[in-house]
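> next come a sequence and a model predicted from it.
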Amino acid sequence: MKFLLVFDFDHTIVDENSDTWIVKCAPGAKLPDEIKKSYQKGHWTEYMGRVFRYLGDNGIREEEMKRTMTAIPFTAGMKDLLDFICKHKDFFDCIIISDSNAIFIDWILKAANVSQLFDEVFTNPATFDGCGYLTVQNCHVHDCAKCPVNLCKKKVLEEFLDHHVTPRMKYSQIIYIGDGGNDLCPVLCLKKDDVVMPRRGYTLESMILSLNVPVQASVVLWSSGIDILDYLELLIKG
């Protein structure tokens, strides 16, 4: 029996929003008002496409973007947590479900030498086109009315479990670690033996507290990666 660790990325593994961090590359480290005002709720990926076009139009290319992104700070204690998981990988499968993009996450994890820890990363696909512009696509198609058009984390988690859980291989517990509003949907599908770990003081915590019907999973708050590490240490000691 193994535990499945499901991580969000922004404001969970890293202590920033990777999509807004890239704006440091822009002229004057800011975006024009017409781009900032163009965001429509639920259409973040389309908005980021306009941001990336603006960066490309201003000569920002892969090398500079990579240098900027790999300087993003990890959340306090998170590298200690990832080192701990790496040493005890026999107990854990680890996946990331994120509304960032594949290139940013790959750069950041590889720069920190932790990419091998994660069994799969589910996020918005991204590539550099022939002109050197970064382009991003929606993660998938879904029909969940609660989630942004590009990503329903519940659907991703359920499809992952459908492919990986068999009568011979079941996770003894799913532990979901996140912070944001788009983490609520997958949390609602967790069972009573599972655990949701919302970051203290962030949106997911307040959303869980305000639910009319409580989540089935146990709720364990965290402020740093060390809090999560301490919980996992107790878990594997049984």
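Done, it's in. Here the structure is a predicted model, which means the values were calculated and not measured.
> going forward, measure contacts between C-alpha atoms and count neighbours the same way
Noted.
> output the longest strand belonging to this structure.
strand 92-101 (DSSP state E).
> show me what that strand is packed against.
Counting contacts by 3 or more Cα pairs under 8 Å, 6 or more residues apart in numbering; DSSP states H and E, strand 92-101 is packed against strand 2-7, strand 120-124, helix 153-164.
> reformat the ones you listed as CSV; add mean neighbour count.
Compiled in CSV, these are given as follows (neighbours: other Cα atoms under 10 Å):
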stretch, mean neighbour count
strand 2-7, 20
strand 120-124, 20
helix 153-164, 15
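> tell me which of these lies nearest to Phe74.
Among those, the nearest to Phe74 by Cα to Cα is strand 2-7 (13.4 Å).
> and for that closest one, what's in contact with it?
13, 90-97, 170-178 (Cα atoms under 8 Å, 6 or more residues apart in numbering).
> structure two is appended below for comparative analysis:
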Amino acid sequence: MSECHVPSVEGSLVVFDFDHTMIGCNSDTWVVEQLSKRKEVILGKLSEAGKRNAWTAGMDQAMAALHEEGVSVESIRECMEAISIDEGIKKAVRRVSSRGGDVRVLSDANTLFIEWIIHSNGLGPSVSKILSNPAHVEASGKLRVRPFHTDPHPPTSTSPPNLCKGRVMEDWLSEKQWTRVVYCGDGGGDFEGCLRVPSGGVIMARDGWTLHKKLLQAVEAGDPPRAPIQAWTDQHDLGTQLDALL
């Protein structure tokens, strides 16, 4: 594990994946588990959609199924707002924001879920940008989820069709000369984003999860990412490491 420390966070960019990184669960499956009377059926269909690389479309269908069951958007929001973010992570986010850094969420979940959880945990003023699959509520009360990217990714991208985090990171990195870039993630969808982190940055990858495995495979293949890799085990550990890093 590489040890990195830079005394100032001013001008830095700190990027968080959301599910299983900033929060300790998968918000998509959590809401179905908590609110649906047919959760086994819906989760089964969602799993099948994931295997077809169509998770976002599957989540849109899952929200339609909840609507058919009579589950209100208010109930969905309350379910999301019950999810807590680790105190150490919240401390790190607030510190970066207050000291001139930029904290952003880059996630394959959806904008509404993330906004509800971020604000209920008091981090709304500290997170400058949330980029995810756009979600909205129709007049009927049905929550809809749409893919962020609708145009093809570059041929070399390994990302799911709805969101290439590598493309997003390229856009963000071109905005200015960041003093440092820190990327926190866990899943395979974070891999392309991590490859864009410059050498002066840090990749915070969840130990033993897909992102970590893919990064180690790249190292073994002689094609490592430019930034050092730092592993974390759970949200408390991530918060502790960010406290030391930032």
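Noted; the coordinates are in hand. Worth saying up front: this structure is predicted, and the values here are computed from it rather than measured.
> before we move on, back to that, give me the range in structure 2 that whichever helix or strand comes after the longest strand of structure 1 lines up against.
Going down the chain from strand 92-101 of structure 1, the next helix or strand is helix 102-111, by DSSP states H and E. Counting by TM-score structural alignment, helix 102-111 of structure 1 lines up with residues 111-120 of structure 2.
> what mean distance separates that stretch from the matching residues in structure 1?
Compared with structure 1 after the fit, stretch 111-120 of structure 2 shows a mean deviation of 0.6 Å (mean Cα distance after the TM-score superposition for structure 1).
> still on that earlier bit, using CSV, lay out the helices and strands packed on strand 92-101 of structure 1 together with distance to Gly28 of structure 1.
As requested, those are arranged in CSV below (distance: least, Cα to Cα, whole Å):
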stretch, distance to Gly28 of structure 1
strand 2-7, 33
strand 120-124, 27
helix 153-164, 34
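> which one, of these, ends up nearest to Cys189 of structure 1?
With Cα to Cα, the closest approach to Cys189 of structure 1 among those belongs to helix 153-164: 7.1 Å.
> how about residues contacting that closest one?
Contact with helix 153-164 of structure 1 is made by 97-98, 122, 142, 182-183, 185-187, 189, as judged by Cα under 8 Å, 6+ apart.
> again with stretch 216-227 of structure 2
194-203, 215.
> so how do I select the buried members of the contacts of helix 153-164 of structure 1 in ChimeraX?
In ChimeraX, a selection of the buried entries from the contacts of helix 153-164 of structure 1 looks like this (16 or more other Cα atoms under 10 Å):
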select :97,98,122,182,183,185,186,187,189
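> can I get the contacts of helix 153-164 of structure 1 in TSV including distance to Leu234 of structure 1?
Output for these, formatted as TSV (distance: Cα to Cα, whole Å):
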residue	distance to Leu234 of structure 1
Ile97	25
Ser98	27
Phe122	28
His142	37
Asn182	28
Asp183	25
Cys185	27
Pro186	25
Val187	22
Cys189	24
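> nearest to Phe104 of structure 1, of the contacts of helix 153-164 of structure 1?
Using Cα to Cα, Ser98 comes nearest to Phe104 of structure 1 of the contacts of helix 153-164 of structure 1, at 10.9 Å.
> right, and that closest one touches Thr123 too?
Yes: counting by Cα atoms under 8 Å, Ser98 of structure 1 touches Thr123, with 5.0 Å between them.
> next, the aligned residue in structure 1 for Ser199 of structure 2: secondary structure please.
In structure 1, the residue paired with Ser199 of structure 2 is Lys192, using TM-score structural alignment. Under DSSP: H, G, I helix; E, B strand; the rest coil, Lys192 of structure 1 falls in the coil class.
> and what of the one 4 residues further on?
Secondary structure of Val196 of structure 1, reduced to three states by three-state DSSP: strand.
> do Glu192 of structure 2 as well
Relying on three-state DSSP, one would call Glu192 of structure 2 helix.
> so how far is Asp190 of structure 2 from the residue lying closest to it once chain neighbours are set aside?
Of all residues not flanking Glu192 of structure 2 in the chain, Gly166 sits nearest, at 4.5 Å (Cα to Cα, 6 or more residues apart in numbering). Gly166 of structure 2 is 8 Å from Asp190 of structure 2, where distance means Cα to Cα, to the nearest Å.
> now the helices for structure 2?
Ranges of helices in structure 2, per DSSP state H, are 27-35, 39-51, 55-68, 73-81, 87-98, 111-120, 165-173, 191-195, 210-220, 235-245.
> circling back to that earlier point, show the buried residues in the contacts of strand 2-7 of structure 1.
Buried among the contacts of strand 2-7 of structure 1 by 16+ other Cα under 10 Å: 13, 91-97, 171, 173-178.
> that older thread, write the ChimeraX selection for whichever of the contacts of stretch 216-227 of structure 2 are buried.
Selection of buried members from the contacts of stretch 216-227 of structure 2 for ChimeraX, criterion 16+ other Cα under 10 Å:
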select :194,195,196,197,198,201,202,203,215
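> and the contacts of stretch 216-227 of structure 2, which two are furthest apart?
In the contacts of stretch 216-227 of structure 2, two members sit farther apart than any others by Cα to Cα. They are Gly200 and Leu215, at 17.1 Å.
> quick one: Glu34 of structure 1 from Tyr54 of structure 1, how far?
Counting by Cα to Cα, the gap from Glu34 of structure 1 to Tyr54 of structure 1 is 11 Å.
> equivalent analysis for Thr70 of structure 1, please.
With Cα to Cα as the criterion, Thr70 of structure 1 and Tyr54 of structure 1 are 21 Å apart.
> and for Ile72 of structure 1?
21 Å.
> next: Val156 of structure 1.
Note on Val156 of structure 1: its distance to Tyr54 of structure 1, by Cα to Cα, is 30 Å.
> Gly225 of structure 1 now?
35 Å.
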